[in-house]
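Enquirer: quick one, what's the 3D model for this:
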Amino acid sequence: MHSEDQYHTIVCIGTSTGGPRALQTVLSELPRHLPAPIVIVQHMPPKFTKSLANRLNTLCEIQVKEAEDGEILQKGTAYIAPGGKQMSLISHGKEVKIRILETEPVNGHRPSVDVLFQSVSRLKKHKKLAIIMTGMGSDGKKGIIDLKEDRETIVMAESKDSCIVYGMPRAAIETGLVDSVTKLDDIANNIMKLLG
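Expert: So this is what the prediction gives:
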C-alpha cells in the first residue's frame, strides 16, 4: 500500500432484484475498520435508496449512507447510489470524489451498474474489487469488461445457488472475466481476504 494513499482498493457492488437482502448479508459481516470504501448500485426508484441505506446503517458496523454529490470516499463507508440518478467516481488529487448526475438511464436503469463500474475503470491509482450480485438482466457486464482492462481489478460474481435472480451474475460470468464465483454467505469473508 502506498503510504500517501488514503485507501488503495475501491470495492464496487452492483445488484438488483433480491439486492437489499444480499447487501444486508454482505455488509453486516464487514468490520468497522474496513480498509476500503464501498460504492454500490442497487436498482431502486427515488427515495427507497435512502431508507435502505439508513436501515443497513443500523445493522452494520461500517457506515452505510446514500451517496451525495461531491463527497470524498472514506474507507469503512458504503455509499449507495441514489435512486433515479446516476453515480460515478472521479479522481480528485489523491482522493476520489462522488458525482451524482441526472443523466439518462443506461440499460433501462438509473442508477446503472455500468455507469458506476465504467467510471471506476478510469481511476488509475487504485486497485478495484467489483462484485455482481443477484439481479435481473445484464447491467454491469460492460462495466466489468472496461474494469478488466486494468490487471489490478478482481471481479467476483454471486453463485447461482444463492441468487434470488441469476441474470446479472450470469451475464458477468459469460464475459469470461470473473475471477471467482462465490456464495452470498462467503462474499464478505472473500472481500476481507482480498483487502488483507
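Enquirer: rest of the way, CA atoms for contacts and neighbours
Expert: OK.
Enquirer: and the helices in the protein?
Expert: Listed in chain order, the helices of the chain (DSSP state H) span 19-27, 48-59, 113-121, 141-147, 167-174, 184-195.
Enquirer: right, and these - which one's nearest Leu73?
Expert: helix 113-121 (12.3 Å; CA to CA).
Enquirer: and that closest one, how far out from the chain middle?
Expert: 9 Å (CA atoms, centre = their mean, to the nearest Å).
Enquirer: give me whichever of the helices of the chain is most buried.
Expert: For the helices of the chain, the largest average neighbour count (mean count of other CA atoms under 10 Å) is found in helix 113-121, namely a mean of 25.
Enquirer: let's see this one next, to set against the first:
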Amino acid sequence: MTKIRVLIVDDSALIRQLLSRLLNSAPDIEVVGTAADPYIAREKIKLLKPDVLTLDVEMPRMDGLAFLQHLMRLRPMPVVMISALTERGADITLQALEYGAVDFVSKPKLDIAETFHEYADEIINKIRAAASANIRPVLNLPKVVKKEHKPTPATIISVPPKYSADVILATQTHRRPFRTTEKIIAIGASTGGTEAIKFLLSQLPAHTPGIVISQHIPSTFSYSFAQRMNQISAMTVYEATNAQVILPGHVYIAPGSHHLLVERDGARYVCRLHEGSPVNRHRPSVDVMFRSVAQNVGPNAIGVILTGMGDDGAHGMLEMHQAGAVTIAQDEHSSVVWGMPGESVRLGGVDHVVPLSQIPQRLLNLLDIR
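Expert: The predicted model follows:
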C-alpha cells in the first residue's frame, strides 16, 4: 500500500512531535519530515516531495498565509492548516481557505499534550481527504455591493460513536400539511465548503428566498465566517440564533456548537438551535438540518449539498427528495472532496448533479427569479 507522505510545518517542537506520532499511527500515512519555519519547509518540499502539507497559521520569519500564497502560486499542493481556536486564528484560517488550503485542524489552547489525542480521528481523516482533493487555481470572484522520518510509537485512537439524526429528531411516518408556499433553500457542506458557499452567496440576488446553511466548522469560527459572507453577499447573512424568523433575502448559518433545525411557527419558518449529541460526528450536522426541512418545509424547499468529506447530509437529502423537495449535488470535478455529494447521489436522493459554477443559475431557474 502506498502511504500518504506528509510534511509537518510548525514552529512548535511539541506540535511537530505530537502530530508526527499521531499521523504515523495510521497505517496509510507516513510523516516524511518536519520543518520549524517556511524557509526550511520550502527546501524540504523540493527534497521530500510530500503529498500533503500541514501548516501552522502563525509562523516565524514568514507567516503561514504568506507562505501559502507563494506555495499555491508556484507549487499547488494539498495543505491542511493548523489553527488556534481564537478569533484571530479563525479570521486567518478563513483567509487561508480563500488562498487555497483544503481544510484546517483546530488545536486546543490549553493542555495540548494531554488533549491533542482527542483530535486524532479528525486530523487523520482530514489528511486522507486532502491527499485525494482536487487542487485547482483559486478563482477571483466578483464582489457584490451590499444594499444598505522514523515511525514513532503508535498512538491509541479512541473513535467516538457515530449517531444518526434520530438522536436529535425522530423520523415521521406521516406527511404534515404544508400551509405556506414560501420557499427555503437548505445548503450543507464540509471540506472545501467555505469557499463553495462564498461563491454561491456572491452570485445570488438580494431577493432570493431565505437560506439555511450547515457547514462543518468550529464554534469559534462560525461567527467570523458569517461576517465574511455578509460582506460579499447581496443578502443579509447571520450566524443563526434560536427562534430567529427565516425571511427572504436573509441567510442563516448554523453556529459551530449547535445543530440548526427549521421549524414552523404558524405560517412562518424559524431557526431552532439544538445542543444535542454530534450526528455523523458533526455538530452542526447536515443530516439533522435536512431532516427538519423535509418534515417542515417539504416540497417548498430546495436542498443543495456541496463538497465535503464523509456522508453527512446524504440520508437527509434523500428524505428531502422523498418529501417532494428539489435536490442538487455539486459534481465531482468541481468538488474539493466528493464525499457528501457523492454519497447523496449513490443513495438516489439527488435530482440534479451540477458544477459549482452553474448552481446559482440553476437555483434562480428553479425559483423562477430573474
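Enquirer: save the helices of structure 1 as JSON lines, and put in distance to Gly70 of structure 1 too.
Expert: Shown next, in JSON lines, are the helices of structure 1 (distance: least, CA to CA, whole Å):
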{"stretch": "helix 19-27", "distance to Gly70 of structure 1": "23"}
{"stretch": "helix 48-59", "distance to Gly70 of structure 1": "17"}
{"stretch": "helix 113-121", "distance to Gly70 of structure 1": "15"}
{"stretch": "helix 141-147", "distance to Gly70 of structure 1": "22"}
{"stretch": "helix 167-174", "distance to Gly70 of structure 1": "29"}
{"stretch": "helix 184-195", "distance to Gly70 of structure 1": "25"}
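Enquirer: which of the ones you listed sits closest to Leu34 of structure 1?
Expert: Smallest distance to Leu34 of structure 1 across the helices of structure 1 (CA to CA): 8.1 Å, for helix 184-195.
Enquirer: got the contact list for that closest one?
Expert: 9, 22, 25-27, 29-30, 35-36, 158-159, 162-163 (CA atoms under 8 Å, 6 or more residues apart in numbering).
Enquirer: go again with 10 Å.
Expert: Here helix 184-195 of structure 1 makes contact (CA atoms under 10 Å, 6 or more residues apart in numbering) with 8-11, 22-23, 25-31, 34-36, 127, 129-131, 133-134, 154, 156-163, 180-182, 196.
Enquirer: ok, now which ones touch Val245 of structure 2?
Expert: Counted by CA under 10 Å, 6+ apart, Val245 of structure 2 has contacts 210, 252, 262-265, 268-272.
Enquirer: and the two most separated of those residues?
Expert: Among these, Tyr252 and Asp265 lie farthest apart (CA to CA), at 16.8 Å.
Enquirer: so those two - more neighbours on which side?
Expert: Each of Tyr252 of structure 2 and Asp265 has its neighbours counted (other CA atoms under 10 Å); Tyr252 has more, 24 against 11.
Enquirer: Ser16 of structure 1: neighbouring residues, count only.
Expert: Counted with other CA under 10 Å, Ser16 of structure 1 comes out at 24.
Enquirer: for it, give its distance to Ile72 of structure 1.
Expert: The spacing between Ser16 of structure 1 and Ile72 of structure 1, counted by CA to CA, to the nearest Å, is 25 Å.
Enquirer: same thing with Gln86 of structure 1?
Expert: 17 Å.
Enquirer: same deal with Pro31 of structure 1?
Expert: Taking CA to CA, one finds Pro31 of structure 1 at 21 Å from Ile72 of structure 1.
Enquirer: just give me the match in structure 1 for Ile185 of structure 2.
Expert: Aligned counterpart of Ile185 of structure 2 in structure 1: Val11 (TM-score structural alignment).
Enquirer: Leu73 is in contact with its match, correct?
Expert: No - the pair Val11 of structure 1 / Leu73 is not scored as a contact, 11.0 Å apart, by CA atoms under 10 Å.
Enquirer: which residues sit in contact with Asp312 of structure 2?
Expert: Counting by CA under 10 Å, 6+ apart, Asp312 of structure 2 makes contact with 164-165, 188-190, 216, 279-282, 285-288, 305, 339-341, 343-344.
Enquirer: what are the boundaries of the strands in structure 1?
Expert: With DSSP state E applied, structure 1 shows strands at 9-15, 38-42, 63-66, 77-80, 86-92, 95-101, 127-132, 153-158, 180-182, listed in chain order.
Enquirer: mean distance between the fourth one and structure 2 after superposition?
Expert: It refers to strand 77-80 of structure 1. Taken against structure 2, strand 77-80 of structure 1 registers an average deviation of 0.7 Å after superposition, with mean CA distance after the TM-score superposition for structure 1.
Enquirer: in structure 2, what stretch matches that strand?
Expert: The aligned range for strand 77-80 of structure 1 in structure 2 is 250-253, by TM-score structural alignment.
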